[in-house]
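> pasting the sequence and the predicted coordinates here, then a few questions.
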Amino acid sequence: MNAAPADQIRLLDVQALDVRLSQLAHKRRTLPEHAEIDGLNADHTQLRDLLVAAQTEESDTAREQTKAEQDVDQVRQRAARDQKRLDSGAITSPKDLESLQHEIASLAKRQGDLEDVVLEVMERRESAQERVTELTGRVESLQSKIGDATSRRDTAAEEIDTEIASVTKEREVIAGTIPDDLLKLYDKLRAQQGGVGAARLYQRRCDGCRQELAITELNEVRGAAPDTVVRCENCRRILVRTPESGL
């Protein structure tokens, strides 16, 4: 393949821009905010699970408290009815009176036991409510941090995208001045060689693979016409000659 020396030099400009585009893409992918947001989201998910569990516990204890209070009220009402019957004097049988008094005493004990249950449930509910309040605050704090990190990430990404657009435009302009066959070869080699398709020959060394050319290869390059597109024998990249090639 033949190409004007100026076209080959411009190929190095395209290569430099492609390297810059790769660097920008890598920078965008590895913004520290990505890892920060991932960590915060993981913490947020964990806290949300804990909050849901605490809210469920609070809801369960609320129902449990309502049921316990209803049980106390039922015993209290029954005891009140029995006491009213006792106080009415309608029961004259000693045996019935003794039975009723015994039931009232039993109900009083039952009421006391149930009221203890209510107190125990209330304490558990209060603890659950405190846990809900604490976790809600922590979740809201994390949401704020996630929002801040997301904003910083988006700002940084936008700045990188702006530079990518500028570099891409510059590449399009320069690439448009290079012959199609040379550019196609370069793009093919760049895909095969880790993003570097063309390298300058600098002080008898290929800048692509960093290998110094053997004397026979160097002589072949020296003898090649200026418009001949030469390739590195080691890495097969396009080897661009410059005044600093050491030929």
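Nice, I can see it.

> hey, let's count contacts and neighbours off CA atoms from now on
Will do.

> just the element for the residue nearest to the spatial centre of the chain, please.
Most central in the chain under Cα atoms, centre = their mean is Asp38, positioned 2.6 Å from the mean C-alpha point. Remark: Asp38 resides in helix 32-88, with elements defined by DSSP states H and E.

> and here's the other structure:
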Amino acid sequence: MTVALKASPDDQALLLEVQQLDTRLQQLDHRSKSLPALAQLAELAREEEQLRKTLAQQRGGAEDARAELKRVESDVAVVEARIARDSDRLQHSSSTKDVHALEQELASLRKRLSDLEDIELTVMERVEQEQDALSAAEGRLAELRERVVALEAERDEQLKGLESERVHARANRATVAGKIPPELMALYERQRSRYGVGASHLRGGVSGASGVRLTESDMARIRSAAPDEVILCPDSDAILVRTAESGL
């Protein structure tokens, strides 16, 4: 359909350049949001979160094992001190009754010490295992962080290149848009904000915005319109730009 606006065919044709640049800017925005590095970084972030949870559990396990080892070592030290004390008393005792009691207590203490040393050995092995697991997890985290840093650098470099292209496209758009009458440009912006496309090239009877061939009745109306009349595409509602390729 036509609108209450007229513009020279050359001015209307400039809209195709603006639309091409707007499409390019949309593509650059899409590429900025869909870089492979972004998906990889998101996956690594999930891995890192899970790994940090695992590390927290392993640190807790290692700390518990070390605390248990300290308790056992403390118990060993207490028993060893009692054995040393009773041994000294035994050497200096002249009472048969006391000697017998001390010998019984020492036998009990040595049994207790043997049991504690077995426990100590088991806990020491556990401490070593917990520490090995913790070190391995910390190593995996360090490797993951290295991958993240490398991917972030790759992402930043790609975004920098895309932003450079974006700045160039925006500058070109501003230059072309500055040549278009304000009323026509305002209509283009309004249609683009509403329908996603502001200008559509009619080529061989097909609207570029919709990819649909116009009906014969639509084509007849377009042929009867003056060259400076502004026409909207019946399918996409974008400004329909007519050129020598339009098949009119």
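Okay, I see it. These numbers were taken from a predicted model, which means no experiment stands behind them.

> quick one: TM-score?
The TM-score (TM-score structural alignment, normalised by the length of structure 1) is 0.95; 244 aligned residues with a Cα RMSD of 1.2 Å.

> the helix holding Asp38 of structure 1 vs structure 2, mean deviation?
Superposed on structure 2, helix 32-88 of structure 1 shows a mean distance of 1.2 Å to its aligned residues (mean Cα distance after the TM-score superposition for structure 1).

> for that helix, grab the matching residue range in structure 2.
Counting by TM-score structural alignment, helix 32-88 of structure 1 lines up with residues 36-92 of structure 2.

> tell me how far that stretch lies from the chain's centre.
Mean-position distance between stretch 36-92 of structure 2 and its chain equals 34 Å (Cα atoms, centre = their mean, to the nearest Å).

> one more: stretch 85-95 of structure 1?
76 Å.

> also stretch 198-216 of structure 2?
Per Cα atoms, centre = their mean, the centroid offset for stretch 198-216 of structure 2 relative to its chain is 40 Å.

> cool, stretch 20-28 of structure 2 as well?
24 Å.

> please apply the same query to stretch 176-184 of structure 2.
Per Cα atoms, centre = their mean, the centroid offset for stretch 176-184 of structure 2 relative to its chain is 40 Å.

> and for stretch 224-242 of structure 1?
Worked out by Cα atoms, centre = their mean, stretch 224-242 of structure 1 lies 46 Å from the chain centre.

> in that stretch, what's buried?
Residues of stretch 224-242 of structure 1 classed as buried under the neighbour-count rule (16 or more other Cα atoms under 10 Å) are 226, 229-232, 235, 237-241.

> now swap in stretch 134-150 of structure 2 and tell me
Here stretch 134-150 of structure 2 shows 134, 137-138, 141, 144, 148 as buried, counting by 16+ other Cα under 10 Å.

> what's the answer for stretch 212-221 of structure 2, then?
So for stretch 212-221 of structure 2, counting by 16+ other Cα under 10 Å, buried means 213-214, 219.

> so what touches stretch 213-229 of structure 1?
1-5, 8, 204-206, 230, 233, 238-240, 247 (Cα atoms under 8 Å, 6 or more residues apart in numbering).

> can you name every helix or strand that the top helix by length along structure 1 contacts?
Scanning structure 1 for the helix with the most residues, using DSSP state H, yields helix 94-175. Here helix 94-175 of structure 1 touches helix 5-29, helix 32-88, going by 3 or more Cα pairs under 8 Å, 6 or more residues apart in numbering; DSSP states H and E.
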